[in-house]
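Q: The following comprises the amino acid sequence and a computationally predicted model.
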Amino acid sequence: MKTLIAVLLSLLVAGPATADAPTKIRLTNGEWAPYQSKDLPNYGAASELVTAAFNAAGIEVEYGFFPWNRAMMLVERGAWDGSFMWVLTPERDRLYLASDPLFTLREVVFYSRDNPISAQKPEDLKGKVMGALDSSAFGRQFAPFVDDNSIIVSRVPNNQQLFQMLVMGRVDFVPELETSGYEAILEHLSEQQRKRIGHLESMTYPWSYHLLISRQIDDGPYFIDAFNRGMAIIRDNGEFERIIGSYIRPREIN
């Protein structure tokens, strides 16, 4: 009888917490093929991965598509619950709760063969113009030289414009992921233009990607825990590799 009473009491205590647990999350999204796009199946490979992880933890995902600056601002204010795929910086770590890493990708330095560059370390590119995406942390290794204006930065909202600037000679180099960089080259440049783009093997930088959740919402810690649990589930059952495996390895450019 005491055991039965103890079980009933534990259910009464646990019941409301379970019943009150959120079953839906609202995430900001944006344009970054092949990982994220409102025009791709399942909104891109990373979106599909995030959906699968949350679904495995019993949470439905709603996406809203915005320019990247606005996507982050909406989460910072708590108007939306979270956003992805983002690398961690000290500022982002202060403003958001971060999940375990989704995966790690390699940043490389792209250049045009019409304007070849040679570099072994960031300071070798002083005096050059760097192309970068709005709100992107790519090129972190060049930050000291950007701060003292020995490297000038030209920012644009998407990879299409970024690589068109590079092939037109408006910027000297572009630090971007090897995967999404070559995806943009394949999608947005002509065959002749593609042949003019290369990357430096001498300068690479690893990035781990995360889901970020607003610190302004009460359910933030719950969402992080649920997502991490869901990711563990889909890694174990093979869904992770099915969804994202081919997208975290660079495509060949012929």
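A: Structure received. The shown structure was predicted, so the numbers you read here are calculated from the model rather than taken from an experiment.

Q: For the rest of this, base every contact and every neighbour count on C-alpha atoms.
A: Will do.

Q: And stretch 64-77, what's buried?
A: For stretch 64-77, burial by neighbour count (16 or more other CA atoms under 10 Å) applies to 65, 68, 71-72, 74-76.

Q: ditto for stretch 211-230
A: Using 16+ other CA under 10 Å as the test for burial, stretch 211-230 gives 211-217, 220-221, 223-224, 226-230.

Q: Take this one as well and set it beside the first:
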Amino acid sequence: MIRLPVFLAMLGLAIPLAAATPAAATTCTSRVVDHTVASGDTLSRIAKAAYGEEGHWPRIFEHPGNASAIGNNPNVLTIGTILKLPPCPGSVTVAPDETAVPDPEIVAETQDDALLPSIIYIVTGDDWAPYVSKDWPKGGMATLIVKAAFEEAGLGDRIRVHHINDWNAQIKELVPANRYQLTFGWAMPDMGFWKTCNRLPADMQVRCSYDKSKPILTTTLGFFREIGRSDLAEMTFEDLKTARLCRPTGWSTFELVENGLSPDNWVGTDSPAACFNLLMQGEVDFVVLNRFTGIATATEMGIRQNVEMAPFTVPHRIYLLAHKDNPLNTTGYLDAFNLGLQRIVDNGKYGQISSFFNDEFARRAGGK
């Protein structure tokens, strides 16, 4: 495996070069650009050619539409696939403004008297940087995406976002009681896989009471391992079925099961740090966290130089939710949000938001 500088390896990982044929270079700009996958391409090679660093491959993976086209193995790409490359690192130096001049056609679709109340209150957490946190510009990446999408839909003046650090209260009490009409920051099960709610873990069945938007964002779910574990060096995604995985209790595991992993060998803890403690003690093989949470936790614990991400991933998608039984039919706001979300993807604002927060995280984590 190619060994990168520690920080860049933690932001992504060093992925082996899959073929001798050079990747067809695409130069990044301050805007989103297309890249057509050529023979020999891997995400790390594309990132190296476009951004100058292999470790920036998760930026590409996480852009809307890319994860579905790529799958779990960034080493294996289908020739001819068109991927969207977000702006160059460092090209977006200020958090983009969420305000917009909405498309009249979108406004015509969203300005419906049936969308009540006229002011809609949205709740999220305050402890999941860089996605949702009042300590980050604009309230975090997910918060800014939500606001920008509603602005594009012509509904920016109707929404109010509040941060409350009790996720269970949000989904089990505050939204069902209509104190808030929408909530975001949630993973949701693929009911095409689960079929019925009673197959879900008991504490996750409440999510069947909600309708979801299109994904606000996709995160790279990292499988963090201790550097130097020779027994894990050649492990593939398929081998994870027998590996000891640690993920904090109460955090979603839908994606893991939906991608063929069994919970038989999983270990639950009360925090990401507790999982990393078990990893360093040799009691688990991998800690499963989104890449930002994994890097931030390892940094705080002083073990960033001792852990790395394995060369596979699972996309972890985050949604805006509306309760199905809300008497004001606030699920209609999801349709408006979806229109605005597609608009900011198409006009490039989404890529600028993502690029800014990736760079801001790198600065705060002590990287380049």
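A: Here it is on my side, so go on. Bear in mind that the values here come from a model prediction, so they are computed numbers and not experimental data.

Q: And the TM-score between these chains?
A: Remark: TM-score between the superposed chains equals 0.73 [TM-score structural alignment, normalised by the length of structure 1]; 232 aligned residues with a CA RMSD of 3.5 Å.

Q: Residue in structure 2 paired with I234 of structure 1?
A: In structure 2, the residue paired with I234 of structure 1 is I344, using TM-score structural alignment.

Q: Give me the buried stretch members for the helix or strand hosting F356 of structure 2, please.
A: If you go by DSSP states H and E, F356 of structure 2 is part of helix 349-364. The neighbour-count check on helix 349-364 of structure 2 (16+ other CA under 10 Å) flags 349-362 as buried.

Q: so what secondary structure elements neighbour it?
A: Secondary-structure packing of helix 349-364 of structure 2 (3 or more CA pairs under 8 Å, 6 or more residues apart in numbering; DSSP states H and E): helix 57-62, helix 141-152.

Q: Helices of the stretch 151-254 of structure 1, residue ranges please.
A: Shown for the stretch 151-254 of structure 1, the helices assigned by DSSP state H, counting those that start in this stretch span residues 159-167, 178-188, 191-194, 220-236, 239-244.

Q: ok, Q342 of structure 2 - contacts?
A: A149 (CA atoms under 8 Å, 6 or more residues apart in numbering).

Q: How about E48 of structure 1?
A: So E48 of structure 1 contacts 42, 243 (CA under 8 Å, 6+ apart).

Q: aligned partner of it in structure 2?
A: Aligned partner of E48 of structure 1 by TM-score structural alignment: L144.

Q: what does V61 of structure 1 give?
A: Residue pairing (TM-score structural alignment): V61 of structure 1 is matched to R160 of structure 2.

Q: now its match: how far from G294 of structure 2?
A: Per CA to CA, to the nearest Å, R160 of structure 2 is found 30 Å from G294 of structure 2.

Q: Repeat that for F356 of structure 2.
A: To G294 of structure 2, F356 of structure 2 is 19 Å away according to CA to CA.

Q: One more: T143 of structure 2?
A: Distance from T143 of structure 2 to G294 of structure 2, by CA to CA: 21 Å.

Q: Helices of the stretch 151-300 of structure 2, start to end?
A: Under DSSP H, counting those that start in this stretch, the stretch 151-300 of structure 2 gives helices at 167-169, 191-194, 254-258, 272-280, 291-301.

Q: Is it possible to get those helices out as a markdown table so that each row also shows distance to R45 of structure 2?
A: Formatted as a markdown table, the helices of the stretch 151-300 of structure 2 follow (distance: least, CA to CA, whole Å):
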| stretch | distance to R45 of structure 2 |
| --- | --- |
| helix 167-169 | 38 |
| helix 191-194 | 33 |
| helix 254-258 | 26 |
| helix 272-280 | 29 |
| helix 291-301 | 19 |
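
Q: Out of these, which is closest to L240 of structure 2?
A: With CA to CA as the criterion, L240 of structure 2 lies closest to helix 254-258 of these, at 10.0 Å.

Q: who's in contact with that closest one?
A: By CA under 8 Å, 6+ apart, helix 254-258 of structure 2 touches 187-190, 193, 262-263, 314-316.

Q: Going through those, which ones are buried?
A: Among those, the ones that count as buried by 16+ other CA under 10 Å are 187-189, 314-316.

Q: Quick test: name the residue nearest the centre of structure 1.
A: The centre of structure 1 sits closest to M85, judged by CA atoms, centre = their mean, with a distance of 2.2 Å.
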